[in-house]
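*Asks:* Could you work out the structure for the sequence below:
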Amino acid sequence: MPLGRTRRAARTVDYWPGFVDALSTMLLVIIFLLSVFMLAQFFLSRQVTGKDTALTKLNRQVDELTSLLALERAGKQTAQTSLASLTATLDAAQKDKVRLQGLIDSTNAQASGAGGAAAAASAALDQEKQVSARAASQIDILNQQIAALRRQLGAIEDALAASETKDKDSQARIADLGSRLNVALAQKVQELARYRSDFFGRLRQILGDRPGIRVVGDRFVFQSEVLFDSGQAAVNPAGHAELDQLASAVITLEREIPPEIGWVLRVDGHTDQKPIKSAQFPSNWELSSARAIAVVEYLAGKGVDPHRLVAAGFGEFQPLDGTTGDEAMRRNRRIELKLTER
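*Replies:* Now for the predicted structure:
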């Protein structure tokens, strides 16, 4: 008997060191994965911050170019007004020149035909010559004014040409900056869309395929009876459990999305087309708005940042099903959640 016990004891294998080695290896793998994840988050945060800085710079440049373009257009308008005024003055001066030249020609003709007249005619001729001399002096003055006006017109035309060239350059720069700004905004929208997809995926895992909860497009939809009793706007006890899980998912999302991305969780209340009229809710507008506000207040009470929440009531005016059956009315009574830009 002692010999049999000794042999059984010798055949016993100590597995504990193997378990320790396996657990140590698993722990090292987990630590390595966590380190890689944290490094990826760090570099992603730096990249998003750089994009936001570039976006701010582009916005500032667009504002400056818009102001410069407004000033250039105002200067162009003033120059065009001055050009019109000078053109009118030039036309009037040219008409005076033609009139005075005609007067001189008439005087000279009269002087040529009065060579044999008497002393009275000679005096009249002298007077006409004085008038002609004054007219000629005025013509010289008008010629000088016309020359000065033409120089001013040339300078204004040059200034307008330069202004138009600068205006085209500014518009080209604004178009380029606008294109770059659109690219930056598109990148922001893509980032938000990625977080939206992750958020809805997480909600699907948390809430599962429960009756009355589904995804419609880019929205997560709760049927009203999941959260509220009929005709009421206070979240019922069954709805507390659903909203608790939703609040937990939103709080996790707040930690993951970089703070420079502007986003909100919009809560939309909808009713069916059956009218309601009570002292508390005179219409479906009030009921849908009150339900949306109740969800927002509940989420805020569970720790969700109120700055990330928006409540809206649509009454019966945004139905999913336009028919009048009971099933259509049930589908139209709903609370929709949408992760969108602020």
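*Asks:* all contacts plus neighbour counts: C-alpha atoms, from now on.
*Replies:* OK.
*Asks:* if I read this right, residue 242 contacts residue 210, doesn't it?
*Replies:* No - using Cα atoms under 8 Å, residue 242 is not in contact with residue 210, being 10.3 Å away.
*Asks:* quick one: which of those two has more around it?
*Replies:* The neighbour comparison of residue 242 against residue 210 (other Cα atoms under 10 Å) goes to residue 242, with 16 against 9.
*Asks:* Here is the second sequence; please produce its structure so I can put it next to the first one:
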Amino acid sequence: MTSLARRRRGIDFWPGFVDALSSLLMVLVFMLLIFTIGQFVLSDALSGRDRALAQLNAELAQLAKTLSMEQDAKAVAMKQVDELSATLATASGERDALRLSLDTTQAALTQAQARGEEDQAQIARLSSDISALDELKRQLEAEIAAQLGALDEEREKLAAQTELSAKSAAQVELLNRQVAALRLQLEEIAASLDLARAQGKAKDVRIEELGKELNLALAQRVNELQRYRSDFFGKLREVLGGRSDIQIVGDRFVVPSELLFASGTDELTPVARQQLDSLATTLSEVASEIPSDVDWVLRIDGHTDRRPIATGRFPSNWELSSARAIAIVKYLVTRGVPANRLSANGFGEFRPLDPGDNEAAYAINRRIEIQLTNR
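*Replies:* Prediction:
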């Protein structure tokens, strides 16, 4: 009965079909979800790439603008380099012309000095001649006075006589001629004396002019050395790196002693030797540009503070300051600086920069001063 009933109902496929259709629908939904997510991710990636591309384009435009500015700056810099090169060439020509002019001035000054010496000798001779002429004038005036006195006496005698003899008349005539000759000679001597005095005044004026020329030439030499001193200080400051503890006071470099020496000694520290090597190199560069006829010297002055020292090697601050200056000079000589261009001096505690009595003042006064100056 059961089997017969089953055969009557037939096979029911609908539930399986519904299940398969549901599964297929779920698969389609999942695929659509995956597609939607992928499209979203792809859209976001494309949008990010667009933004990155826009940013890269902006950076590229900025770089192009920067490159253009750099090219313009390079063109300006090249133009400035050309102008500086032309200026340098002009300055070199002017320097050569100034050196030639200085040599000519020096030669003229030497000749002027020689002429001045000759003029001085001539003035001395003229003064001697003037003195001799003055003496001769006095003698002639005395002789003329005596002759005039004698003539007056003769005239009085002749006037007292009633008759003049021919001999007396001849004597009177001779005396008159002698007096006239003496007066003429006296006038010539006076003219010679006036001429000698005029020549002496002219020589004095010439000597004064030569003195002014000499002072001007010396001033030019001082100014020229000042220019090389400025070059020396500028190059030395560049080498030292603009240290704040090394200062320029007037025309001197002021270096604290602690940078070069240990307390109470004249032994150079390794750092001091490096600094002095730079100093020697800079000095050699500047010295090669200074004309050979400029008599310059690098002066090294040692200074201490006011506190006394009394050791076997240094009985006083004088010995310590002098020994430190000499140590620097000797080291510079080993680095090729000519010994005749160096000077070592020790001043002890007697030239303080700060008169105070405290540690700060002591630190300021313990120093080495370096000065490029005339001999």
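*Asks:* Next, residue 261 of the first structure: secondary structure please.
*Replies:* Taking DSSP: H, G, I helix; E, B strand; the rest coil as the rule, one finds residue 261 of the first structure in the coil state.
*Asks:* right, I mislabeled it, should have said residue 272 of the first structure
*Replies:* coil.
*Asks:* and if you look at residue 315 of the first structure?
*Replies:* Three-state call for residue 315 of the first structure (three-state DSSP): coil.
*Asks:* what's the counterpart of it in the second structure?
*Replies:* Aligned by TM-score structural alignment, residue 315 of the first structure pairs with residue 348 of the second structure.
*Asks:* What is the neighbour count of residue 73 of the first structure?
*Replies:* 15.
*Asks:* Identify the residues contacting it.
*Replies:* Residue 73 of the first structure makes contact with residue 167, according to Cα atoms under 8 Å, 6 or more residues apart in numbering.
*Asks:* Give me the distance between it and residue 22 of the first structure.
*Replies:* 76 Å (Cα to Cα, to the nearest Å).
*Asks:* cool, residue 100 of the first structure as well?
*Replies:* As judged by Cα to Cα, residue 100 of the first structure and residue 22 of the first structure stand 116 Å apart.
*Asks:* Neighbour count: these two, which is higher?
*Replies:* Neighbour totals were compared for residue 100 of the first structure and residue 22, and residue 100 leads with 19 against 12 (other Cα under 10 Å).
*Asks:* Now the more buried one: closest residue in space, sequence neighbours ignored.
*Replies:* residue 135 (5.9 Å; Cα to Cα, 6 or more residues apart in numbering).
*Asks:* Can you verify that neighbour is assigned to a helix?
*Replies:* Yes - assessed by three-state DSSP, residue 135 of the first structure belongs to a helix.
*Asks:* Go ahead and confirm it touches residue 104.
*Replies:* Yes - at 7.1 Å, residue 135 of the first structure counts as touching residue 104 under the criterion of Cα under 8 Å.
*Asks:* all strands of the stretch 151-300 of the second structure, in order?
*Replies:* Using DSSP state E, counting those that start in this stretch, the strands of the stretch 151-300 of the second structure run over 247-249, 252-256, 296-303.
*Asks:* Which stretch among the ones you listed is buried most, on average?
*Replies:* strand 296-303 (a mean of 23; mean count of other Cα atoms under 10 Å).
*Asks:* Which positions in whatever helix or strand comes next after it come out as buried?
*Replies:* Using DSSP states H and E, the helix or strand that follows strand 296-303 of the second structure in sequence is helix 317-334. Of all the residues in helix 317-334 of the second structure, those buried under the rule 16 or more other Cα atoms under 10 Å are 317-329, 331-332.
*Asks:* Now do the helices in the first structure.
*Replies:* For the first structure, helices defined by DSSP state H occupy the ranges 2-11, 16-113, 119-207, 224-227, 237-256, 284-301, 326-332.
*Asks:* Please work out which residues outside stretch 327-342 of the first structure touch it.
*Replies:* Contacts of stretch 327-342 of the first structure (Cα under 8 Å, 6+ apart): 192, 196, 218-224, 262-273, 291-292, 316, 319-322.
*Asks:* if we go to 6 Å?
*Replies:* 219-224, 262-272, 319-321 (Cα atoms under 6 Å, 6 or more residues apart in numbering).
*Asks:* Do me a favour and get the end-to-end distance for that stretch?
*Replies:* Start-to-end, stretch 327-342 of the first structure (Cα to Cα) is 34 Å.
*Asks:* hang on, the earlier thing: how about the match of residue 315 of the first structure, what does it touch?
*Replies:* By Cα under 6 Å, 6+ apart, residue 348 of the second structure lies in contact with 303-304, 317-318, 321.
*Asks:* Which residue in the first structure occupies the aligned position of residue 50 of the second structure?
*Replies:* For residue 50 of the second structure, no residue is aligned by TM-score structural alignment.
*Asks:* and what of residue 372 of the second structure?
*Replies:* Correspondence of residue 372 of the second structure to the first structure, assessed by TM-score structural alignment: residue 339.
*Asks:* Residue 271 of the second structure too?
*Replies:* Per TM-score structural alignment, residue 271 of the second structure is aligned with residue 238.
*Asks:* give me the number of residues near the counterpart of residue 220 of the second structure in the first structure?
*Replies:* Aligning on TM-score structural alignment places residue 220 of the second structure opposite residue 187 in the first structure. Residue 187 of the first structure: 14 surrounding residues under other Cα under 10 Å.
*Asks:* for residue 217 of the second structure, same thing?
*Replies:* That count, for residue 217 of the second structure with other Cα under 10 Å as the rule, works out to 16.
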